[in-house]
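Visitor: Could you look at this predicted model? Sequence included:
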Amino acid sequence: MVRAVRGAIQVEGNDRDAILAGTTELVSEVMGRNNLTTDDVISVIFTCTPDLTAEFPALAARKLGFHDVPLLCATEIDVPGALPRVVRLMAHVQTDRPRQEIQHVYLRGAVALRVDIAQ
């Protein structure tokens, strides 16, 4: 089956190292909590709030071994009052887990985005 896994993390600032470290933490948590390997991943879409421009989050995934996984980066809609400095992801994965067992991951300040499903 194909499932979508969501996640987000608020990073410390618009700094290359902060974006890469936060994205690495987010991707690692999504993979670990869902017992996934890169072979299970079909594709990943990353988005950043408009205040994050110092690096592509996909670079962190490449450094984690996502060499042959299609990755895409985009900018979130600039909604007034939205939580700043957030990297989000939506990963499409192959898994036998039912939808209700998928672990969506919201870290640091991004927990406020989805308190209903944050683990």
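Guide: Good, I have the coordinates.
Visitor: CA atoms for contacts and neighbours, from now on please.
Guide: Will do.
Visitor: Taking the chain centroid, which residue in this structure is the extreme one?
Guide: With CA atoms, centre = their mean as the measure, the chain has its most outlying C-alpha, relative to the mean C-alpha position, at residue 80: 22.0 Å.
Visitor: hold the first one in mind and look at this next one:
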Amino acid sequence: MVRGVRGVRGAITVKENKEEAIVSAAFRLFKTMQKENGYVPDDISHIIITMTPDLDAAFPAKALRQLEGYDLVPVMCAQEIPVPGSLEKCIRVMLTLNTTKSPGEINHVYLEDAVTLRPDLFLTNQGQLR
């Protein structure tokens, strides 16, 4: 099958605006995204991470430095648009990778309260779409 470029979405909410909470949540999200999609760091083109304005105690990209092989993956962190009434304390990820998977085979990962962002896409604990 021909390799193509695909986006993998992910999001997780954080309980509090503290460095440990942000890095721990981001680490969990990155590990789950990798597990559910079976890629390796060399497959990744780049990663864009956003956080809501109420999170500013740490860069979520710090979690990637704890994962083997991610040292050369281009990463950018940014602030999410502060839309009134939107989900609070949320880290969002758009990971772009080269893969042979079709768009329908990509498993987007939404954890904690972030499942409300795309309830049509989030994975259950069994790795199945809800």
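Guide: Structure's in. What do you need? Note that the coordinates shown come from a computational prediction; the quantities given were computed from them, not determined experimentally.
Visitor: which one in the second structure is aligned with the residue farthest from the centre of the first structure?
Guide: Superposed on the second structure with TM-score structural alignment, residue 80 of the first structure falls opposite residue 84.
Visitor: For the first structure, which helix extends over the most residues?
Guide: The residue-count maximum for a helix in the first structure (DSSP state H) belongs to helix 16-33.
Visitor: which residues in the second structure does it match up with?
Guide: Using TM-score structural alignment, helix 16-33 of the first structure pairs with 19-36 in the second structure.
Visitor: how much does the matching stretch stray from the first structure?
Guide: Stretch 19-36 of the second structure, aligned to the first structure and superposed, deviates on average by 0.3 Å (mean CA distance after the TM-score superposition for the first structure).
Visitor: what's next to that stretch, contact-wise?
Guide: Applying CA atoms under 8 Å, 6 or more residues apart in numbering, the contact partners of stretch 19-36 of the second structure are 8, 10-16, 40, 55, 57-64, 66, 91, 107-109, 111, 127.
Visitor: Let's see the PyMOL selection covering just the buried ones among those residues.
Guide: Here is the PyMOL command that selects the buried residues among the contacts of stretch 19-36 of the second structure (16 or more other CA atoms under 10 Å):
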select buried, resi 8+10+11+12+13+14+55+59+60+61+63+64+91+107+108+109+111
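Visitor: Looking at the contacts of stretch 19-36 of the second structure, which are in strands?
Guide: Counting by DSSP state E, these place 8, 10, 11, 12, 13, 91, 109, 111 in strands.
Visitor: Secondary structure of residue 79 of the first structure: a strand, I assume?
Guide: No. Residue 79 of the first structure: not assigned to a strand; according to DSSP: H, G, I helix; E, B strand; the rest coil it is coil.
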